[in-house]
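Visitor: okay, here's the prediction I keep looking at, along with the sequence it came from:
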Amino acid sequence: MHIKKMNKKILALTIAASFTLLGCEQPINSQQAIIPAAEQLKILHSATQIDVDNIAENLQVKYRLNTNIPSEHCDSAIENGTCYEAELSFNASTIINAKDWFIYFSHIAPIQSFESDEFSIEHINGDLHRISLQNGFSGFKAGEIKTVSFRAQFWMLAESDAMPNYIVSAQNLKPRVIESTIPVIDPETGLETLTHIELANDLDKHFKRTVNDNTVRLTSENLFERNAAANLTSEKNKIAVTNAIIPTPKSVTVDAKNAFLNIDQGLAIHLGNVDKAQVASALSRLTALGIAENKQGLPLHLSISENKDKLLGSYSLNITDKDIKIVGVDANGVFNGIQSLASLVTLGETRLPLLNVDDEPHYTFRGMMVDVARNFHSKEFILSLLDQMAAYKLNKLHLHLGDDEGWRLEIPSLPELTEVGSKRCFDIQETSCLMPQLGAGVDPTSSVNGYYSVADYQEILAAATARHIQVIPSLDMPGHSRSSVKAMNARYKKYQALEDETKAKQFLLDDFEDTTKYSSVQFYGDNTINVCLESSYDFITEVMKQVKKMHNDAGQPLTRYHIGADETAGAWIDSPACQQFIANNDKGVTSMKELSAYFIERVAGILSDLDIETAGWSDGMEHTRKENMPAIVQANAWDALFWGGHDKVHALTNRNWQMVLSSPEVLYFDQPYEADPKEHGYYWASRATNTEKIFQFMPDNLPAHAEFWTNREGNAYIADDTKVPLAPGQKFYGIQGQLWGENTRTGAMGEHKIYPRLLALAERAWYSASWAVPYDYQGKKYSQETNNFTDEMQVSRDNAWALFANVLGQKEFEKLELANIDYRLPTVGAVIKDGKLFANVAFPGLTIEYKVGKGDWLTYVEPVVVKGPVMVRSRSINGLRASRTTSALSK
């Protein structure tokens, strides 16, 4: 009897092994039905494709933050020993008895150490990590949970720190994404969510960065108090909304009787000396808003009258009971005047207020930067953005097309840049794609991958030109260049295989004998162009010639290019090419630390030879020698103000460079709107960059913000402007909003982060607020103990914000919805007092909804009696989307 049992067992194993060798699925329960459960996991075998597929489909992954409080296990050499502790748990819904498989996953903060007898974790490159099975791995029983705890650098303060799309792989097998880590789209908000993340709510362990962190978590109760204090629903605001234009004009005179003009018959357009092509886009927007073009309608007279005393783009708008006149100093001015007319439109109404507007921009440069390199965004996304930029008089699109994680522009003579550099999938050798950084998964055709063809890019350029927007492309270099470095390595291998060494090395960006060990800010050790190779400059010249041709052919000449030039992290030290360059060069470079500046200066020279102006980030540009740079240089300053960032801004402005403010705590739209772990975004500069904060920005006086803003931990700071004040008469060239894209994987999330912040950006770029603190060229110290920002200024600012918020909620959001823009819907302020729910919202005009217990969602109109747990949210005007849901608390 015993022998028969053994024979059956051997037979079952033989059958199972045969199916495995043939690559077929095993008969269901063929082995399990015979072998006792206690014995099943003793039989570990090397993973087959069936095993990989089984793990992908049935392994439930959970990521849990344990604490941000550092322990003795943290690396004391990193950020004062800060690190956080988390754990990964794996729950197998079926038996897993395979070995020799791996899990690759993205983790923004490098993992320092771990504890597990069965798993090991190692940092591969960038954010990519690998989990391997140790010798002690015993497989999974059905329903068994295994965990590995670990410590990672810095902090984890938001759910969006975690990344999706963990990949299970084994040698020579097809990798699969573990299904429990795939993002899902919330049907109510339209936003991506990660269901494998668990972030607890302990204030000290999970919400605070350090023991000195005084950030206040935004609850529905303190949001209610904030909204109530803003006096958002006054009758005065309701009346003023009708006459309001965003961005605010320099001068508006409203008819004394608040009279209105009926335009239900539409407008009869009289172009005068205006080329219709120059204003067609603005006129089309009027039509989309319900103001039809009609020869029998009210006359709209357009004309250009040059005025050299006013900035380009200036205009006047006069609305009387007989006609409308728009006069611009140029075609752009007429275009802007039409957009102001559109701003006066309230959807569903056919009347306009009688008024006179005399308007000009505060800044020449009014920009928006979009990072499509980290995660790609479609041509349609950019075209839609151009429409809204034009609607609110922004005039510069900084398009970030190349970075470590992706190259997004077709260069016909260098096809490898897009064949390899535009895709992230799973190729260890990176000859067909880049490795799956930033949770990209394994699909090279997914929406986070892609590029603009020449035709796509030229369509973007044509659309920008029609809207008086200059496109400033950027393909970051010499750091942030991993996508181009790896693409040119792939090109090298291709031509080496064809025994064409000249072509192989023609555009090589890498010194293969370089043994330098370095880590970039994003933890890459191979992302920097070698600045000592002549082939690197040949590559740059080739790329720039092609980009210049694209612009010329599209009718928008390339007059400015953004080098990037930031965050170059200690590369080249052990590069033989650089050692030889320094020993033999006649360029005045005597040490490795001078190479970065030499690169920027030389690239700026290449651009000058092509009649292209140079732009770059301040941290790279500041090391250059002014005498070696062109006469016109744009510098984008991204230094945090609470770290004394105004000093660098002032120093570079004093070089007579064109300074474009990009201050991260207010102009980085990848930062969270509010201090809440469920708010999406990075937070290295700010945990709360809502629309009101952008509205509060006083760009002409950076240090003065110390009087009412705090640092990233909610603490007061001192801004000393006596060290490097602006030279008398110096002014900034402009400001720019930034959408960095590391964890912005969908267009909906991109729009959520851009809007409505873009409207406040436009307000600060175009209009100089009367309540702002004038800059003192003598230099001052500012803190919460000084009072340059007076109580009167604060009252004036807060009243202006209340009106602005009402205009957004009652006029502009509906226009955004008409354009299919998924702007962020604010969470609702709410509190329960004496059994009644009181609720409000930051933008009056949006609907507030509440739900008691498991009941239906109801519309909130006025305080209402409730009993039980209450949830609240806001809803879009068209009813198609809802905000994130929060709890109303009893007081």
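Guide: Sure, I can see it. Numbering: from 1, shown residues only.

Visitor: make it CA atoms for all contacts and neighbour counts henceforth
Guide: Noted.

Visitor: got a list of what the nearest residue to Phe335 once chain neighbours are set aside touches?
Guide: In this structure, Phe335 finds its nearest non-sequential neighbour in Val279, 5.3 Å apart by Cα to Cα, 6 or more residues apart in numbering. Applying Cα atoms under 8 Å, 6 or more residues apart in numbering to Val279 gives the contacts Ala331, Asn332, Val334, Phe335, Ala466, Arg467.

Visitor: list the contacts of the first one.
Guide: Going by Cα under 8 Å, 6+ apart, Ala331 touches Val274, Asp275, Gln278, Val279, Ile304, Gly313.

Visitor: quick one: the fifth one and Val334 touch, right?
Guide: Yes. Using Cα atoms under 8 Å, Ile304 makes contact with Val334 at a distance of 7.0 Å.

Visitor: want to compare, so here's the second one:
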Amino acid sequence: MKKLLYAALAWLLLAACGGEEKSADPTDFHIIPKPASLVPGTEVLDWDNKKIAIIAGSAEEKNVGNLLAEFLKAKKLNATVSEFSDDADKIALYTAEDPALGNEGYTLTVDEKGVSLTAASGAGLFYGMQTLLQLIPENGKTVPFVTITDQPRFAYRGLHLDVCRHMFPPEFIKKYIDLLAHHKFNRFHWHLTDDQGWRIEVKKYPKLQEIAAFRKETVIGHARDADPSNPKDFDGKRYGGYYTQEEVKEIVKYAADRYVTIIPEIEMPGHALAALSAYPALGCTGGPYQAATTWGVFDDIFCAGKEETFTFLEGVLDEVITLFPSKYIHVGGDECPKARWDACPHCKKRMKTEHLKNSHELQSYFVQRVEKYLNSKDRQIIGWDEILEGGLAPNATVMSWRGEEGGIAAAQQGHDVIMTPTGWCYFDYYQDTTSENQPLAIGGYLPVSKVYSYEPIPALLNDDEAKHILGVQANLWTEYIPTTDHVEYMMYPRACAMAEVAWAAKENRNYEDFLTRLNTHFRQLDAWDVHYAKHLQHATDSTVASKK
């Protein structure tokens, strides 16, 4: 019989706490993402000057207990973790069966007995804990009576971050993970390689750290306005860096402790200029190459006709999979010009040998060969929707970004899909047109209201096809985002809206209600020291209507 882990955060026994004779107002429950079911009570628990003992037995329970103690400390509540305690005020973690909750669901009850949080896994405990923390007011003294039953709509709930165009320190990556975990996201898509820089240490290929991790300068302003021959359009400053394998291991563990899986992306066959600058023999022309100093799409890509290309990529992936336990490895596959392949004798020979009709089928060969290698290592690939061109790799999952068409086509072919279309999920777009002081962005316009309006399951899919939509992800590309404050400004509060799209049932979402809860949630973001966009603060019903 399959052994299942069921964990529960059970009775918070508050000696002499009783229930204050104070009505719990339903409008006090400003939880993001919105729970599936919430029934308010009529009283509150008084936590003033209480000492709380968190009782934890198993390793996973202790992990959740330690995190809870940290969070309660931030709320100025005194909590310690131990296996046994005679203290009257306690939080006990124990195992209990409740299969109806699914792997990530939970039930939270606050009543005259205390606080009971039941979950089927450590992840469920963690998400219930996030809800509990949002129930505690700023003064940290009371918790309203309530019964909440909750579980996510989608299994895959992701946020992405590009660290190639601009890189951010490990401590900020941890904060980024903390914030997405607080909002019940469970996937962090880490975009680690691109034309402008290679950001992960690969010991077998040291030139990736020595050369590919750096570019000689960076374009100023929008790349489309730059003149490559005009030095004034560039900053003249060498830029770069990379994450050591020890840093990566630490970040991966940090994420796992918060029930977040990191999906690394190693771009191929396109977006390869940085790698080619270090190992020019891997390109069709042999170079010389340099890491890109502007943004966009470049003709020079990995040569699909040379065996040494696949030897290199397999060597890179061997080290990547030792660092990341994720089932998925993202291989890119997007924006891959075919001009070099069409002119390359090695690629022409490959097409002839493999009986490929054109360079699109050559890309399919490339992706399928990499997929087969990763499958042999018990891993699966995700690729951007261009991997559909020329024939989709057998076990590939498609990330649909150029609208929803690629996701629809993949689901209809029986492939799993993650929806991330630009029109709703690209957070490098401008989010406010009412202020003249918006920081530079790539273009476009994506307000919070449009993010919130997104429905990840296209109406064109039937019920069986819809099952292949694993979830949704928001992406942040950082061409024009050089600082950590700018990252947070572009992500929040839009990530709050996406969190609800990913977690809450379609029929349970209402934008006006969300905006009301968001105005309270801003105080939570303040407590987490998030540099969020503030144009929606204190929005009224009339401003809600104007934003639709």
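Guide: Perfect, I can see it now. All of these numbers come straight from a predicted model, not from anything done at the bench.

Visitor: got a TM-score for the pair?
Guide: Put the two chains on top of each other and the TM-score (TM-score structural alignment, normalised by the length of the second structure) is 0.83; 494 aligned residues with a Cα RMSD of 2.9 Å.

Visitor: quick one: buried ones out of the contacts of Ala331 of the first structure?
Guide: Those of the contacts of Ala331 of the first structure that meet the buried threshold are Val274, Gln278, Val279, Ile304, Gly313, by 16 or more other Cα atoms under 10 Å.

Visitor: element containing the residue sitting nearest the centre point of the second structure, please.
Guide: Nearest to the mean C-alpha position of the second structure, by Cα atoms, centre = their mean, lies Leu159 at 2.2 Å. Using DSSP states H and E, Leu159 of the second structure maps to strand 156-162.

Visitor: where does that strand end up in the first structure?
Guide: Here strand 156-162 of the second structure aligns to the first structure at residues 365-371, judged by TM-score structural alignment.

Visitor: now the matching stretch on the second structure. Mean distance?
Guide: Once fitted to the second structure, stretch 365-371 of the first structure is off its aligned match by 0.4 Å on average (mean Cα distance after the TM-score superposition for the first structure).

Visitor: grab the nearest non-local neighbour of Ser412 of the second structure.
Guide: To be clear, residue 412 of the second structure is Gln; Ser isn't right here. Setting aside the residues directly before and after it, Gln412 of the second structure is nearest to Glu465 in space (Cα to Cα, 6+ apart), at 5.7 Å.

Visitor: ok, the one you found - contacts?
Guide: Glu465 of the second structure makes contact with Ala411, Gln412, Gly414 under the criterion Cα under 8 Å, 6+ apart.

Visitor: rewinding a little: list the buried residues of the match of strand 156-162 of the second structure.
Guide: Within stretch 365-371 of the first structure, the residues scored as buried using 16+ other Cα under 10 Å are Phe365, Arg366, Gly367, Met368, Met369, Val370, Asp371.

Visitor: any idea how far Asp574 of the first structure is from the fifth one?
Guide: Yep, that's Met369 of the first structure we're talking about. Per Cα to Cα, to the nearest Å, Met369 of the first structure is found 35 Å from Asp574 of the first structure.

Visitor: report the contact partners of Gly645 of the first structure.
Guide: Each residue near Gly645 of the first structure by Cα under 8 Å, 6+ apart is listed here: Trp638, Asp639.

Visitor: for Pro439 of the second structure, see how far away Gly270 of the second structure is.
Guide: Between Gly270 of the second structure and Pro439 of the second structure the distance is 29 Å, computed by Cα to Cα.

Visitor: for Lys175 of the second structure, same thing?
Guide: Separation of Lys175 of the second structure from Pro439 of the second structure (Cα to Cα): 22 Å.

Visitor: helix/strand/coil for the alignment partner in the first structure of Gly128 of the second structure?
Guide: Structural alignment (TM-score structural alignment) places Gly128 of the second structure against Gly337 in the first structure. The local conformation at Gly337 of the first structure, judged by DSSP: H, G, I helix; E, B strand; the rest coil, is helix.

Visitor: what is the burial count for the corresponding residue of the second structure for Asp511 of the first structure?
Guide: Counting by TM-score structural alignment, Asp511 of the first structure lines up with Cys284 in the second structure. Neighbour count for Cys284 of the second structure, taken as other Cα atoms under 10 Å: 23.

Visitor: how many neighbours does the nearest residue to Cys284 of the second structure once chain neighbours are set aside have?
Guide: Excluding its sequence neighbours, the residue lying closest to Cys284 of the second structure (Cα to Cα, 6+ apart) is Cys303, at 4.9 Å. Neighbour count for Cys303 of the second structure, taken as other Cα under 10 Å: 25.

Visitor: now do the same for Cys303 of the second structure: its match in the first structure.
Guide: Matched to the first structure by TM-score structural alignment, Cys303 of the second structure sits across from Asn530.

Visitor: show me the contacts for its match.
Guide: Asn530 of the first structure makes contact with Pro478, Leu509, Asp510, Asp511, Ser536, Trp572 under the criterion Cα under 8 Å, 6+ apart.

Visitor: on the three-state scheme, the fifth one is what?
Guide: For Ser536 of the first structure, the secondary-structure state derived from three-state DSSP is helix.

Visitor: mind checking how far the closest residue to it other than its chain neighbours is from Leu344 of the first structure?
Guide: Leaving out its chain neighbours, the residue that sits closest to Ser536 of the first structure by Cα to Cα, 6+ apart is Leu509, at 5.1 Å. Counting by Cα to Cα, the gap from Leu509 of the first structure to Leu344 of the first structure is 53 Å.
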